[in-house]
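Trainee: just coords:
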C-alpha cells in the first residue's frame, strides 16, 4: 500500500512539473489522474486495498469537516445568544473498536470537535468517557458518535 501511495505522489509531482502549474486545483487533478492511471495499470493484480482506502479517506475527511463546521456554528451560536441552551454532561460511550490506534483517533477527533472533549478510556478499552456541552438525550449522543466517527474509523481500518 505504501508503494502505491508513493507512486501516486510521484506521478502527481510529475504531472505538476509537466504542466508547470502549482495551483491547488492542478495538484488535486494530478493526484486523481495518477490514482486512476495506477488503478487501470494494476487492475487484476489482486492488491486493491490502496484503491479502496483512498475514497474512504476522502469521504472521512469531508465528514469530519462537516462535523467540525456544524459544531463550530453551534458553539458560536451559544456564545452569541444571551441565554444559555447548554445541557453539559459526561457520557460513557461503549466502543466497538479495540486497537489503540483506532481508539486514539476517535478520542482525538472528538476532542478536535468544539463542544466535546474525550476524558478517559476504561481499563478494558470498552468505554470512552466524553464530555459534551449538549447532551439532551444520552442514547442520541452515543448513537451519533457510534454511527458517525466510530463507524467511519472502522471502515478506514478495515
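Mentor: Cool, got the structure. Computed from a predicted model, the values in this text were never measured in an experiment.

Trainee: going forward, measure contacts and count neighbours with C-alpha atoms only.
Mentor: Noted.

Trainee: so who does the residue most central in space within the chain touch?
Mentor: For the chain, the residue sitting closest to the mean C-alpha position, by CA atoms, centre = their mean, is residue 60 at 4.1 Å. Going by CA atoms under 8 Å, 6 or more residues apart in numbering, residue 60 touches residue 152.

Trainee: The protein: strands as residue ranges?
Mentor: Using DSSP state E, the strands of the chain run over residues 89-94, 116-121, 127-132.

Trainee: Take this one as well and set it beside the first:
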C-alpha cells in the first residue's frame, strides 16, 4: 500500500483517538505518522515518499508565502488612491513537460492574486500569463522559473 495513504490513516486514527477533529490535529497526526514510518523504513525498504514529502512541504510553504505577498499587494492597491497596476501578458518558457507538471504550474499561477494563466502555446513550451503588476517581464519570468516551476518539478520528477 502507498505510504501516503498509510500516513493518512495514521493521522485519521490519531485525531480519532485524541478527539481533535481539526486540521491542526490532522497535521500533528500526519507529522507523527511520517516520523513513525520513517523510523520503521528498514522494515519495508526504500521509498521515494521520504524524498518527495519534504519537497512537497517546501512547495506548499513557498506558495503560501507568495499567496500572502500577492494578497497584500492587491490589498494595498485597493485601499490606496490611484492605481499602481501595470497589466501585461508575458510568455513564460516552460521546463515542465508532462500534463501534470504544466497543470500544477498553470493552476498555482492562477491561484495567486494578480496573475492568471491565459494560454499554452501549441508546442506546450510557453505559458502565457496575465500579470496585474508587471514591472519587469524578464524578472517575472525568472521568478516563475526559479521559484514556482522549479519547486513543482522537484516534487513531480524523480531525481
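Mentor: Perfect, thanks for sending it. Computed from a prediction, not measured in an experiment: that's the story for all the values here.

Trainee: picking that back up, and residue 148 of structure 1, which of the strands of structure 1 is closest to it?
Mentor: Comparison of those against residue 148 of structure 1 by CA to CA identifies strand 89-94 as nearest, at 12.6 Å.

Trainee: Put together CSV for the strands of structure 1, with distance to residue 27 of structure 1 and mean neighbour count on each row.
Mentor: Formatted as CSV, these follow (distance: least, CA to CA, whole Å; neighbours: other CA atoms under 10 Å):
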stretch, distance to residue 27 of structure 1, mean neighbour count
strand 89-94, 40, 17
strand 116-121, 34, 18
strand 127-132, 38, 18
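
Trainee: I'd like to know which of the ones you listed lies nearest to residue 12 of structure 1.
Mentor: Of the strands of structure 1, nearest to residue 12 of structure 1 by CA to CA is strand 116-121, at 37.2 Å.

Trainee: what does the closest one rub up against?
Mentor: The contact list for strand 116-121 of structure 1, computed with CA under 8 Å, 6+ apart, reads 107-108, 110-111, 127-133.

Trainee: Give me the mean distance between that strand and structure 2.
Mentor: Strand 116-121 of structure 1, aligned to structure 2 and superposed, deviates on average by 0.7 Å (mean CA distance after the TM-score superposition for structure 1).

Trainee: what does stretch 55-63 of structure 1 give?
Mentor: So stretch 55-63 of structure 1 averages 1.3 Å relative to structure 2 (mean CA distance after the TM-score superposition for structure 1).

Trainee: Pull out the buried positions in that stretch.
Mentor: 56, 60 (16 or more other CA atoms under 10 Å).

Trainee: same question, stretch 131-141 of structure 2
Mentor: Buried-residue list, stretch 131-141 of structure 2, by 16+ other CA under 10 Å: 131-134, 137, 140-141.

Trainee: what's the answer for stretch 81-90 of structure 2, then?
Mentor: 89-90.

Trainee: List the contacts of that stretch.
Mentor: 77, 128-135, 137, 141.

Trainee: could you dump the contacts of strand 116-121 of structure 1 to a markdown table with distance to residue 152 of structure 1?
Mentor: Formatted as a markdown table, those follow (distance: CA to CA, whole Å):
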| residue | distance to residue 152 of structure 1 |
| --- | --- |
| 107 | 13 |
| 108 | 14 |
| 110 | 13 |
| 111 | 16 |
| 127 | 18 |
| 128 | 17 |
| 129 | 19 |
| 130 | 18 |
| 131 | 21 |
| 132 | 20 |
| 133 | 23 |
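
Trainee: Done for today, thanks.
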